[in-house]
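> when you get a sec, could you give me coordinates for this:
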Amino acid sequence: MFYFLLVINFFSFIIYRADKRKAEKHERRISEKKLLAVSLFGGTLGAFLAMVIFRHKISKTSFVLKFGCIVLIQVVFIYLFENYS
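The predicted structure follows:
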């Protein structure tokens, strides 16, 4: 599990960075759906670090709210898993 989380967070960081670069170059972007999907499946920390370091997507309220919902879902899932397993 540790290695999966390490890889998915590294991948998440890289695709958020790639999307930021594409935005700066006015190229075709990575969809928000794909960015959020990677976050949902374990790449939350990598995504958050990329958002802060590259100042990417942090001013887009709808994206930040969706990202926050993903974090909340993950926290609830971890809580339930830890307390009921």
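> only C-alpha atoms from now on, for both contacts and neighbour counts.
Noted.
> show me where this protein has its strands.
In the chain, no strands are found when defined by DSSP state E.
> mind listing the helices for it?
Assigned by DSSP state H, the helices in the chain fall at 2-24, 32-38, 44-53, 61-84.
> just put those in a markdown table and tack on mean neighbour count.
Listed next are these as a markdown table, based on neighbours: other C-alpha atoms under 10 Å:
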| stretch | mean neighbour count |
| --- | --- |
| helix 2-24 | 17 |
| helix 32-38 | 16 |
| helix 44-53 | 19 |
| helix 61-84 | 13 |
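> how about this one, so we can line them up?
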Amino acid sequence: MLLINVIGFVFMLYDKQSARKSIRRIPEKTLFTFAFLGGSAGVFLGMLFFRHKTKHITFTLLIPSLTAVHIIVYFFIRNTLF
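Okay, the predicted model is just below:
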């Protein structure tokens, strides 16, 4: 979980820098895929920290919601199994 969140955070940094330099960007589909696979907290923190994708309604609604779901599922699984 930690690794995929770090990757999501770094992807947001790279995409922000790429946008500033007008070079090839990371597709939004890739960012959403990493968020869906468990990296939503990293992508969300990257959004806030780098102020990236904050004007995109899909990011501002979906990523925080997905982060909340992942946190709830994590604590549910943690409390159920341990």
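> superposed, what's their TM-score?
Scored against TM-score structural alignment, normalised by the length of the second structure, the superposed chains reach a TM-score of 0.77; 81 aligned residues with a C-alpha RMSD of 2.0 Å.
> residue in the first structure matching T54 of the second structure?
Alignment note (TM-score structural alignment): T54 of the second structure maps to I58 of the first structure.
> can you pull the contacts of the residue nearest to I4 of the second structure when sequence neighbours are not counted?
Nearest non-adjacent residue to I4 of the second structure, counting by C-alpha to C-alpha, 6 or more residues apart in numbering: G39, 5.0 Å away. Each residue near G39 of the second structure by C-alpha atoms under 8 Å, 6 or more residues apart in numbering is listed here: 1, 4-8.
> out of these, flag the one nearest to R20 of the second structure.
Closest approach to R20 of the second structure among these (C-alpha to C-alpha): G8, at 18.6 Å.
> how about the contacts made by the counterpart of that closest one in the first structure?
Under the alignment by TM-score structural alignment, G8 of the second structure pairs with S12 in the first structure. Counting by C-alpha under 8 Å, 6+ apart, S12 of the first structure touches 35, 38-39, 43-44, 46-47.
> run the last query once more with 6 Å
For S12 of the first structure, the contacting residues are 43, 46-47, by C-alpha atoms under 6 Å, 6 or more residues apart in numbering.
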